[in-house]
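Trainee: structure for this input, please:
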Amino acid sequence: MSEEETLREEAEARLRALAGEGARLRDDQWTAIKALVMDRRRALVVQRTGWGKSAVYFIATALLRELGEGPTVIVSPLLALMRNQIAAAERAGIHAATINSANPEEWEKTYAQVAEGMVDVLLVSPERLNNPDFRDHVLPELAESAGLVVIDEAHCISDWGHDFRPDYRRIRTMLADLPPGIPVLATTATANARVTRDVAEQLATGAGPDEPEGMYGGGPPHDTADFDDTADAGLAGALVLRGPLERDSLHLGVVRLRGAEQRLAWLAKTLHELPGSGIVYTLTVAAAQEIAAYLREQGHQVVAYTGQTEPAERLAAEEDLLANRIKALVATSALGMGFDKPDLGFVIHVGAPASPVAYYQQVGRAGRGVEKAEVILLPGAEDREIWAYFASLAFPPEPVVRATLQALSEQGVMSTAALETRVDLSRSRLEMMLKVLDVDGAVRRVKGGWEATGEPWSYDADRYARVAAERRAEQEAMLGYITTTECREEFLRRHLDDETATPCGRCDNCTGEHRSPEIAAEAVQAAHERLARPGVEVEPRRQWPTGLSDLKGRIKPELSADPGRALGRLTDIGWGTRLRELFAAGDGPVPDDVFDAVVAVLKSWSWAERPVAVVSVPSAARPVLIRTLTERLAQIGRLAYLGELGYRNGPPGSQFNSAQRVGAIRGTLAMPRDVAIRIAEAGGPVLLVDDRVDTGWTMTLAAAQVRHAGAPAVLPLALATTT
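Mentor: Now for the predicted structure:
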C-alpha cells in the first residue's frame, strides 16, 4: 500500500470517529487533507455550509500530530463558532483550547498547556493577533511551533467580502512570517469569485513590497472574469477548492407585508406552523429585543441574542436552542458564522440583509441534517435606512485619517480616549480606523495605546469608492431577490458566482406555492398595540469622558439628571418607524398622535417626585416641533413653562465622539438669565425636553445647567433615542 493510500485510510478512520460510521470523505476533502499533510501546501476551500470544512482541518490536525508536528492554530471570529469547534474536536479525540475575550482568566494556563504539548488545537480570535503581549511574545512562538494554521470564515480577510473585519488583515502579515513548510488552510462558505481571488492571493504571497494596499489594507482590485475555480486551480502557489453551493434542503420564500404590525402578527402565527426550532434574524438590536418580547407575550419560547447579550447568557441561549428547549433565537448577525445545529428547521429574516451573499450565509445555518428547512424573508420598508446607516460607518475621509497620524506624530503614544480629544470620530469608528492603519504599517498598537511608525501611507480613495459602489450594487441585488419571479436559490448562487446554479425546484417561485400574507385583523391589532406601546428608559450619563483636562471621573450628583424617558428608539420597528417619518418631514407643530403618546409616557413614569415645570433644549433642526411639544405639555400637565436654553454663536454642529461632543456643547450651550431665575423660583423638579438623544451629552450638560440654576432634580424627556 502506498503512502498516500495509507494516509487516506487513516483519514477515513478519523472522519468516522468525528461524524459516524457511515461517513466517507468527499473527493475535495481528501484533496485538501493531502495538500496539507503530504504536500505542506496552502489551500483555500470555498464550499457550502454543512459541506464539512471543519472535518478537513480536524483530520489534518490529527494526522500531523501523529507525525510529530506542533499544534494547529485556528483563527476563528466568533465565540459561538469556537464553542462548536471545541466540541467537534473532542469527538475526534483532539484536545482543543481557546483564547478569546470571554476567558482571560484561562490564558496563562492555556499558554502553558500549548508549550507542554497538551493542546492539539488552539483557537484564537483575530483581535488577539494585535494584542501587544500576544503579538510580541506569544504569537512568534506559536508561529514557529505550529503544525498547521487555519483561517476560518476567510472571506473576512477581503474588503470585497460582505463581512470584512480589519483584524483579519493582520493574518496576512502572520502568514508572510511563517517558517517554510507550515501548511495553511483558509475556509469559507460565502465568497464570490472576486473575494476568492483576493483571499487566495493573500494566502499565497503575503504583502508584497510593491503591491499597493487596498481598502483597510488590502490588495488591488481584480478582474475575475477569467478566474478558474476548478478543484485543481492554483493561484500563486495556493490550492483553491471551490464547489457548488446548492443546499437541497432549503425551501426559500419571501412574504411581503404592509407594515411592522403585519410582520409581527404574521410571525407569531407562523412560528406555530414551522417544524422544530430555528432562528429569527433582525437587522438591529432594538428589533431583536422588541420582537422577542412580543413573541413571548404570544406564548412562544424565544430568547433575544445580540452583540449586547452577556457571554454567559449567549452560551445559555445557544445551549437552549441546541437542545430544542426554545422555539427560536431572535438574533442579530451576532449569531452567525459557524453556529452548528444540524436539525435547525427554519430561518426567518425580519428585514433583509444588505447583500445576497450575507443572506445566503445566514440562511445556511438551517437544514444541515434535515430533509426540509423553511427559509422566509419578511422585508421591511425601513431596510434601506438601516443599510444606509451601516454604510455611513465606512472608512473615514482622508483629513480625519491625516489628523490622527498627525496627533500621534506630535504626541507619541496616545490612548484611544486621548485621541478622541483630537479626532472627531466615535470610539468604534476610531478603533476600526486605528486597526486598519496598524495593518497598513502606519501606526502600531503598544502598551498604553497607539504610536505612529513614521512609515509612508497613502489614502486609496479610488478603491474605497469602488468598494462602496460594490456595496450599493449588492443592496440593489438584494432588492432584486425580493421581487424576482425566477428561482430564488439560483439567484443567490449566481451572486456567489456559482456557475453550476440551476433552478432548485423547491422555492416559492419554482413551486408556485407562496405563503399567504393574510393575517387575522385581531392579531394585527394586538401587534399594533404592542408596537404602539410608548416609552423607553434613557439612562443618564454618569461619567465624564476620558481625555478631558478639567472634567474627570463621575459627574457630581448635584449636577446629574435622573433616569429619563424617550417615546421610542429610532431603530424600533414600532415607534421608531413613526419617529423616522416625523423627523424626515422637517419642522412643524407636534402631531396629535405623537403628543398623545408622549402624554402616555409621562402617565406611566414612576418618578420619585412629580415635576413642577418644563424647559426645553434648543433644537436647530426642529425648533417649532420642540417648542409646541413643550408648551402643550406645560398646558396639559399644569406645569410652569420656563422657556428654553440657548446657544452662543449657533448650535455646536455634529461631533462623533464623547470628548469632542462635550467640548463643543460646553462652548455653545447657554442658560438665559431669565430662564435661570424662573428655574430657581419654580422650586421643584424640572422636565427637560429635547427632540432626540444620540450621545446623551447635550442632555447631560443641559441638565447640569438646570441643576446649577437651582432645580432639585431634572427629568429628561425626548421624542427619540438612538441608543
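
Trainee: only C-alpha atoms from now on, for both contacts and neighbour counts.
Mentor: Noted.

Trainee: immediately after the longest helix seen in the chain, which helix or strand?
Mentor: In terms of residue count, the longest helix belonging to the chain (DSSP state H) is helix 461-483. On the C-terminal side of helix 461-483, the closest following helix or strand by DSSP states H and E is helix 488-495.

Trainee: residue 264 contacts residue 291, correct?
Mentor: Yes - judged on CA atoms under 8 Å, residue 264 makes contact with residue 291 at a distance of 7.2 Å.

Trainee: identify the contacts common to the two.
Mentor: Shared contacts of residue 264 and residue 291 (CA atoms under 8 Å, 6 or more residues apart in numbering): none.

Trainee: second input sequence below; structure requested for side-by-side comparison:
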Amino acid sequence: MSNLELRDEADAVLADLVGDPGGSARLREDQWQAVAALVEDRRRALVVQRTGWGKSAVYFVATALLRRRGSGPTVIVSPLLALMRNQVESAERAGIRARTINSANPEEWSSTYEEVERGELDVLLVSPERLNSVDFRDQVLPKLAATTGLLVVDEAHCISDWGHDFRPDYRRLRAMLAELRFGVPVLATTATANARVTADVAEQLGTGAGEALVLRGPLDRESLRLGVVELPDAAHRLAWLAEHLDELPGSGIVYALTVAAAEEATAFLRQRGFRVASYSGRTENAERLQAEGDLLENRVKALVATSALGMGFDKPDLGFVVHLGSPSSPIAYYQQVGRAGRGVDHADVLLLPGREDEAIWRYFADTAFPAESQVRATLSALADAGKPLSVPALEALVDLRRTRLEIMLKVLDVDGAVRRVKGGWVSTGEPWVYDSERYAWVARQRAAEQQAMRDYVGTSGCRMEFLRRQLDDEGAVPCGRCDNCSGAWASLSVSAESLSGAVKELDRPGVEVAPRRMWPTGMAALGVDLKGRIPVGEQCSAGRALGRLSDIGWGNRLRPLLAEGAADGPVPEDVLRAAVAVLADWARSPEGWGSGAPEAVARPVGVVAVPSASRPQLVDSLAQGVASVGRLPFLGTLAFTEANSGHVAHRSNSAQRLRALSAAFSVPPGLADALSEAQGPVLLVDDYTDSGWTLAVAARLLRRADSDQVLPLVLAAA
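Mentor: Okay, here's the model as predicted:
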C-alpha cells in the first residue's frame, strides 16, 4: 500500500472517530507524521503538543490501522479516569472495542482480562497504579507485553521525576518497555513537558530501541483569553464568582485548591441559585459520573473541582476555567486551563489568587523524597523482618506518613531495592544509592515553580507567552488576547449584597470531627499494648471543630493563630463566640443534647482541657470560656506525665503518633474526683486535631475515669 493510500485510510478512520463518516475530516500534517511513524515505521515517538491538538486521534487512528494489519491490541496507560470514559465512547464510534482497568471499576477487571486473553479488545486503557499491583504486574503485564501491538503512554511527563507531576507508578513502564517485542511502536504524549522533561522521557522511551522520534509543536492556545482578578479576600472571591459566573461563556470548571474550599464554593453558589456540582477526591464514584455527565450535557454551569479532576475531562466546548486560588506550578496551571476552548473559538480563563494560597502550598508540600536516614531505616526494617511487611506494619517501624512512605516504596521498587509481593513489601538485598543531588534539584525545582506562579500573577507581560516559556516553547510570543496584551476585560465589581452573602457563608463555623475506632497496626513492635478495635467503652464520640485549616473561611482565620511559632495568648473574642455558636448548633442537631431525640446524647456535665506545650493559654482560655458561656463547670485539665517526650508528632504517621501519645497524659486527682462526682458526658477541648490520636488517647483516659461520653470540641481540624 502506498503512503497516499494509507493516508486516505487514516482519514477515513478519523471521520468515523469524530462522528463524520464520509465527511471532510482529515488528519493535520503533524498528526499524520505521528501516525505514519507508528504504523509505517513502527517507531517509538514522543509527541509534545498543546491540549486540544488531537493526541487521542493519533493513537486511535494508529490502533485501527495496526489492528487491520494483524497487530495485537493497543495498551494505553493514562491517569485520567474521566478522560478514559470519554475515550471509550469515542473509540466505539470508529468500531474500536475499548475497555478500562482502573480503581473505579474493580468489578469489571476479571471479565476485561478474559476479553484480553480471547483477543476481543482493540484497546485496553490502564491506570498507572495498576502497573504496581502484584497480580497485574506478575500475571497480566507479561501477557500484555507479549501481545501488545501499540503502547501509548498518556501524560508522559509523569515518567520523569524532573517534572511537576512525577508519579512513581509510571516508572513501572520502564520494565514494560524493555519487555516489548522488537518493532512494537510506542507513543508517549503530553502537553506539559519542558525541555529537560522532554529529553528525559525521550531517553527512557528509546532505551534499547534506538533514538525516539520527538514531535514537539507550539503550545499556544488561540482560543484562550487569560486574565488575573486580584481581590482582597476569600469572601470577595466567592462574591465575585456569584456575581459574574453567568457572564462567562457556556459551562466550565471552577478549580479550588482544597476539598474544603470546593465544598464551600459549591454550597455558596447553590445558595445563589446556580446549578453547580462538586468534584473532589472525597466524591463517590457514582457522584463523579453524574457530575461529569451533567457538565458534558450542560446541565450545570460548572463543576467546582479540585485537582482530582486534573485535565482528564474531554469536553471540546468547555467555555471557561476559573481558579479560586493559585496552583503551585505554572505548568500544572497550563495543564488545567487547557481543558477549555478545545472545540470553540473563544474561552475565558481567569485566576483569582488568594493570600492563603502559599499557606495551602506549604500544607500540601510534604512530598519531597525522604531523608536518607529514613530510607535506610525502611530498607533495614524490611531486611530484618524476613517476611513481607505491609505499609501499616512499616509505619510502626519508620517515622513517615503513609503517603510519603508509599511513594518512597514505589521508587525503591523501580530502583530494584524492594519488591511488592503478596502480603506487602520485601527487601531484594540489591545495593541502592541515595541520589541526594537529584532529590535536592527536584526540591529546588518545586520552589522555582512556586516563584514562577507568583511571577505569573504579577507579570505585566503576556500571560500566554509566560506559560509557554515555562514549558520551554521556543516560539513563545505575545498572544494579543490576555488582559495584559489587550487590556483588563474582567470586572472587579462585587455588590454589597453578594459580599454580605459570601461573608455569611464563610463565617458559618462548624464541621464534624470523626472519631478513631481502631488502633494502628503493629503497636506491639513499639512496646505499646494497643491493638484492634478500640473498646466501645473507651471510644471518643464524634466531635466538632470551627473549621478545617484547608478551607477558605475559618481556615484563613485559624491558620495564623495555630501556625508553628505563633505567639500564645488568650483565645480571641470572635473565635470564642464562634466556638460557642458551634456548641449551640451541635446541641440542636439530631444527635445533640438539645434535640430531644431518643438517641441524642445527654447534656455535658462539664468541660475538660487537653494540656498544651505550645499554646497553653489559648487552650485553657478556650476551655474556660466555653465553660463560662455554656454555664458548665470547668472540671480541669489532663496532666502531662513524666513519660511525655514532648514529641510534636504532627507530621508523623499514626503508629508513631500513638507511640508518642500513649503514655503522655494522666488524669490528676482533682480532675478524677470531679469526673466521679459529675457522672456524665464531658466536653474535651483542644486547639487542633489532625490525626485524631490525641483525642482518642485523652478520651480513653476520661472514659476509664467514669466519663459516660467524651465530646471533642476543637478550634481546627486538618
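
Trainee: quantify their similarity with the TM-score.
Mentor: In this superposition the chains share a TM-score of 0.95, using TM-score structural alignment, normalised by the length of structure 2; 693 aligned residues with a CA RMSD of 1.3 Å.

Trainee: thinking again about what came up before, so which bits of the longest helix of structure 1 are buried?
Mentor: 463-464, 467-468, 470-472, 474-475, 477-479, 481-482 (16 or more other CA atoms under 10 Å).

Trainee: and the residue nearest to residue 10 of structure 2 when sequence neighbours are not counted, what element?
Mentor: Sequence neighbours aside, residue 61 is the residue nearest to residue 10 of structure 2 in space, at 6.1 Å (criterion: CA to CA, 6 or more residues apart in numbering). For residue 61 of structure 2, the host element (DSSP H and E) is helix 55-68.

Trainee: name the helices or strands packed onto that helix?
Mentor: Packing partners of helix 55-68 of structure 2 (3 or more CA pairs under 8 Å, 6 or more residues apart in numbering; DSSP states H and E): helix 3-17, helix 29-39.

Trainee: turn the ones you listed into a markdown table, columns for distance to residue 270 of structure 2 and mean neighbour count.
Mentor: What follows is these, written out as a markdown table (distance: least, CA to CA, whole Å; neighbours: other CA atoms under 10 Å):
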| stretch | distance to residue 270 of structure 2 | mean neighbour count |
| --- | --- | --- |
| helix 3-17 | 37 | 18 |
| helix 29-39 | 42 | 19 |
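
Trainee: how about the ones you listed in a markdown table, adding distance to residue 495 of structure 2?
Mentor: Listed next are the helices and strands packed on helix 55-68 of structure 2 as a markdown table, based on distance: least, CA to CA, whole Å:
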| stretch | distance to residue 495 of structure 2 |
| --- | --- |
| helix 3-17 | 47 |
| helix 29-39 | 48 |
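
Trainee: where do the strands sit along the stretch 401-550 of structure 1?
Mentor: With DSSP state E, counting those that start in this stretch, the ranges of strands along the stretch 401-550 of structure 1 come out as 443-446, 449-452, 536-538.

Trainee: what's the last one packed up against?
Mentor: With contacts taken as 3+ CA pairs under 8 Å, 6+ apart, strand 536-538 of structure 1 sits against strand 564-569.

Trainee: which bit of structure 2 covers the strand it packs on?
Mentor: Here strand 564-569 of structure 1 aligns to structure 2 at residues 543-548, judged by TM-score structural alignment.

Trainee: which residues does that stretch contact?
Mentor: The list of residues contacting stretch 543-548 of structure 2 from outside it, by CA under 8 Å, 6+ apart, reads 260, 509-515, 553-555, 578-579, 582-583, 586, 711-718.

Trainee: repeat that for stretch 507-517 of structure 1.
Mentor: With CA under 8 Å, 6+ apart, stretch 507-517 of structure 1 has contacts from 250-257, 266, 485-489, 503-505.
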